[in-house]
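Participant: Okay, sequence plus prediction incoming.
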Amino acid sequence: MNAHSPIPSPGRRELRVVMASPRGFCAGVDRAIQIVERTIEKFGAPVYVRHEIVHNRHVVDRLKAMGAVFIEELHEAPADRPVVFSAHGVPKSVPAEARSREMVYLDATCPLVSKVHVEAQKHYDAGREIVLIGHAGHPEVVGTMGQLPEGVVTLIEDIDDARAWVPRDPANVAFLTQTTLSVDDTAAMVDLLKQRFPGIAAPHKEDICYATTNRQEAVKSLAEASELVLVVGSRNSSNSVRLMEVAKRAGAAEAQLIEDARGIDWSWFEGVTTVGLTAGASAPEDLVQGVIDAIATRYDVTVDELVEARETVTFKLPRLLTT
């Protein structure tokens, strides 16, 4: 029994909890939240945020309490207050509108999403026809497609789309991907595109971000080590939903996505001896600890950590907040 374990209580069943590492906040999410917090510190409340800064209700509610006002479109914000763009990225039309209204704006787009935006522009400038692998309506997809004129980028959501796509010039095409997709699903689509179009231009470095990849690899190991996998994250969080799906495919008898400890259905634990626990890239660590605390009220818990990778990535804050 390790340092995380409570003293056993007579009559309570023992349960092992294995925590994935890495889990929870990635560097892009951490930077985006800091940008909102620092903007409120510097300019006072209210500070407007276009779209949820990250897809987690607990994070959003905490920032609301500090003075953040979340909006869907820029016209909902007054021109004399600062506005922050979410970590998912925005179409080019959004900062253009902010400049035309002479607004103070801070772009919290994850630098790894910005990298995809730069790639899209380069392919367009080179005259290539572009496909984007991603989920329709997701803010990141809307932002990436919005870097270029309407109709220039074709969205591919699944293997059938990849099979059906017919470009104007098969010899002059390129692909990009949303950063929070299933690594395995995306690989199948990319393989098919490369078979169909051997000369297709690929990203210089994988578009799916390091944090998504690391968390999915860790949850595969969790699935092998546990009968039940719990993923802490919001249902509108793409990377959190993918973690649940990956766990199921990797062999977990049960995998569930929960917002926090209140989402636990204790019937899931019947006959379970080992629970795997992880969190999406936008889920705070205190929610993970809350799940452990809730489990510990019912079971004699031993907590172990399964380390898949060590993350040391950090991203700089905008100059406006550091000068």
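Facilitator: Alright, I've got the coordinates.
Participant: rest of the way, CA atoms for contacts and neighbours
Facilitator: OK.
Participant: Could I get the full set of helices for the stretch 51-200 of the chain?
Facilitator: 57-66, 93-100, 111-125, 139-145, 159-164, 183-196 (DSSP state H, counting those that start in this stretch).
Participant: Show me what counts as buried in the second one.
Facilitator: So that's helix 93-100. Within helix 93-100, the residues that count as buried by 16 or more other Cα atoms under 10 Å are Val94, Pro95, Ala98.
Participant: what sits up against it?
Facilitator: By Cα atoms under 8 Å, 6 or more residues apart in numbering, the residues outside helix 93-100 that reach it are Leu74, Val104, Tyr105, Gly146.
Participant: give me every residue that touches the second one.
Facilitator: Applying Cα under 8 Å, 6+ apart to Val104 gives the contacts Asp80, Arg81, Pro82, Val83, Ala98.
Participant: Distance-wise, check the fourth one relative to Val69.
Facilitator: Relative to Val69, Val83 is positioned 9 Å away (Cα to Cα, to the nearest Å).
Participant: Looking at the two, which has the bigger crowd around it?
Facilitator: Shown here are Val83 and Val69; by other Cα atoms under 10 Å, Val83 has more neighbours (27 against 19).
Participant: Name all residues that make contact with the more buried one.
Facilitator: Here Val83 is in contact with Val47, Tyr48, Val49, Arg50, Ala77, Met103, Val104, Tyr105, Leu106 (Cα under 8 Å, 6+ apart).
Participant: do Asn239 as well
Facilitator: Thr180, Leu181, Ser182, Thr212, Gly280, Ala281.
Participant: quick one: which of these is most hemmed in?
Facilitator: Greatest neighbour count in the contacts of Asn239, by other Cα under 10 Å, goes to Gly280: 31 neighbours.
Participant: The residue lying closest to it once chain neighbours are set aside: neighbour count?
Facilitator: Closest residue to Gly280 apart from its sequence neighbours, by Cα to Cα, 6 or more residues apart in numbering: Ser240 at 4.4 Å. Neighbours of Ser240 under the rule other Cα under 10 Å: 30.
Participant: Tell me if I'm right that Ser240 and Thr278 touch.
Facilitator: No: using Cα atoms under 8 Å as the test, Ser240 is too far from Thr278 to be in contact (9.3 Å).
Participant: Find residues that contact each of these two.
Facilitator: Val231, Val232.
Participant: Which of the helices or strands spans the residue nearest to Gly280?
Facilitator: Element membership for Ser240 (DSSP states H and E) is helix 238-249.
Participant: Now do the buried residues in stretch 228-239.
Facilitator: Leu228, Val229, Leu230, Val231, Val232, Gly233, Ser234, Ser237, Ser238, Asn239.
Participant: then this one, side by side with the first:
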Amino acid sequence: MTLYLAAPRGFCAGVDRAIKIVELAIAKWGAPVFVRHEIVHNKFVVDSLRDQGAVFVEELDECPDDRPVIFSAHGVPKSVPSAAQARNMTFVDATCPLVSKVHIEAERHSENGLQMVMIGHAGHPETVGTMGQLPDGEVLLVETVADVATITPRDPAKLAFITQTTLSVDDTADIVAALHARFPAIIGPHKEDICYATTNRQAAVKAIAGRIDALLVIGAPNSSNSKRLVEVGRAAGCAYSQLIQRADEIDWRALDGITSVGLSAGASAPERLINEVIDAFAARYDLTKEIVETAVENVEFKVPRVLRVPA
């Protein structure tokens, strides 16, 4: 068996920063520290932080006033920090800086009188958070090319678009093309909103897709960027592309007779889970590993200053 390891894979800078924020908050203020929504979409990571003293909740009203609360890497609507301030809560925003960049972009366009179109997945925390930066009705959501034909903006000549950071690069390009075709005056971002980590991981999967008979992507079922990697693998010609959370979810019977498997991991999957899968293959096969690297990542985001100073 040859295992082709896509690189880059696994943790991105935004996820790494968010996890550090929770760990540093527990070290500074002690347990419990409350976290609104899963800090990142990975059960292993969430369970590990829970063991250290993090309490995960869905809404701010589940948090007591006297304990710190952290907002997840996906971002939150403006109403959430406003509510925390009104209650005099200590809070730390772990929103990925690349998601915050999209928030700022949306506000800037709105201040210039433009209505926003957001390309994203309805109900995903990042989409909810980004749309929540502006008043109701100021952001129109499209998920597919077909959706572009159904939206009714106030003024077709005064539109701008933004995107969720974890989308399929290829699918998003098709939606952007449809927006430009219907609304020629629409303004797009100066630089693509889809983040570097999403783009790089999708490019690495494309690079191995032609060499493999099966693709395994380590990631959570609610992780947008992980699910997109599975779709990218299928679109690139790898018919057997599957999302798994841990090594114990590998369907070994489906791999009977296969001699080449690709392995990638979503941006919120830790290296420990990747090594677990590699070890599972090594226990069953005479294994050859080949790394296929399409980019080198050296991005690092600082944690908020409040966590860099002693209590």
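Facilitator: Ah, there it is. These figures come from a predicted structure and were not determined experimentally.
Participant: which residues are common contacts for Val83 and Val69 of the first structure?
Facilitator: Contact criterion Cα under 8 Å, 6+ apart; residues shared by Val83 of the first structure and Val69: Val47, Tyr48, Val49.
Participant: coming back round to it: which of the buried residues of helix 93-100 of the first structure sits closest to Gly271 of the first structure?
Facilitator: Val94 (52.0 Å; Cα to Cα).
Participant: which residue lines up with the closest one in the second structure?
Facilitator: When the second structure is aligned by TM-score structural alignment, Val94 of the first structure is paired with Val80.
Participant: Ok, His117 of the first structure next?
Facilitator: Per TM-score structural alignment, His117 of the first structure is aligned with His103.
Participant: Its match touches Thr130, doesn't it?
Facilitator: Yes: assessed by Cα under 8 Å, His103 of the second structure is found in contact with Thr130 at 5.7 Å.
Participant: now the end-to-end length of stretch 255-270 of the first structure.
Facilitator: End-to-end distance for stretch 255-270 of the first structure: 14 Å, by Cα to Cα.
Participant: Pull out the buried positions in it.
Facilitator: Under 16+ other Cα under 10 Å, the buried positions of stretch 255-270 of the first structure are Ala255, Gln256, Leu257, Ile258, Glu259, Asp260, Ala261, Ile264, Trp268, Phe269.
Participant: What lines up with the fifth one in the second structure?
Facilitator: Residue mapping for Glu259 of the first structure onto the second structure gives Gln245, with TM-score structural alignment as the criterion.
Participant: Next up, the contacts around its match.
Facilitator: By Cα under 8 Å, 6+ apart, the contact list for Gln245 of the second structure reads Ile218, Gly219, Ala220, Pro221.
Participant: What of His121 of the second structure?
Facilitator: Neighbour list for His121 of the second structure: Thr127, Val142, Glu143, Gln164 [criterion: Cα under 8 Å, 6+ apart].
Participant: The first structure: which residue goes with that one?
Facilitator: With TM-score structural alignment as the criterion, His121 of the second structure lines up with His135 in the first structure.
Participant: Likewise for Val277 of the second structure?
Facilitator: Match for Val277 of the second structure (TM-score structural alignment): Val291.
Participant: What number of residues are in the vicinity of that match?
Facilitator: 20.
Participant: measure it to Val275 of the first structure for me?
Facilitator: Applying Cα to Cα to Val291 of the first structure and Val275 of the first structure gives a distance of 11 Å.
Participant: Ok, Asp61 of the first structure next?
Facilitator: Taken as Cα to Cα, the span from Asp61 of the first structure to Val275 of the first structure is 29 Å.
Participant: Comparing those two, which shows the higher neighbour count?
Facilitator: Val275 (25 against 12).
Participant: quick one: secondary structure of the more buried one?
Facilitator: strand (DSSP: H, G, I helix; E, B strand; the rest coil).
Participant: how about it, what does it touch?
Facilitator: Listed by Cα under 8 Å, 6+ apart, the contact set of Val275 of the first structure reads Leu15, Arg16, Val17, Val18, Ser226, Glu227, Leu228, Val229, Leu230.
Participant: repeat that for 10 Å
Facilitator: 15-19, 222-223, 225-230, 252, 254-255, 268-269, 295, 303 (Cα atoms under 10 Å, 6 or more residues apart in numbering).
Participant: Show only the entries of those found in helices.
Facilitator: Members of these lying in helices (criterion: DSSP state H): Leu222, Ala223, Ala225, Ile295.
Participant: Out of these, grab the one that's most surrounded.
Facilitator: For these, neighbours tallied by other Cα under 10 Å; top is Leu222, 30 neighbours.
Participant: What lines up with that one in the second structure?
Facilitator: In the second structure, Leu222 of the first structure lands on Ile208 (TM-score structural alignment).
Participant: is it true that that match touches Cys238?
Facilitator: Yes: the pair formed by Ile208 of the second structure and Cys238 meets the contact definition of Cα atoms under 10 Å, at 9.3 Å.
Participant: Which residues are in contact with each of those two?
Facilitator: Joint contacts of Ile208 of the second structure and Cys238 (Cα under 10 Å, 6+ apart) are Leu215, Val261, Gly262.
Participant: I'd like these as JSON lines, with distance to Val230 of the second structure appended.
Facilitator: Formatted as JSON lines, those follow (distance: Cα to Cα, whole Å):
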{"residue": "Leu215", "distance to Val230 of the second structure": "8"}
{"residue": "Val261", "distance to Val230 of the second structure": "13"}
{"residue": "Gly262", "distance to Val230 of the second structure": "11"}
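Participant: dump the residue contacts of Ile264 of the first structure.
Facilitator: So Ile264 of the first structure contacts Leu230, Gln256, Leu257, Ile258, Val291, Ala294, Ile295 (Cα under 10 Å, 6+ apart).
Participant: for Glu111 of the second structure, what are its contacts?
Facilitator: When contacts are counted by Cα under 10 Å, 6+ apart, Glu111 of the second structure touches Glu105.
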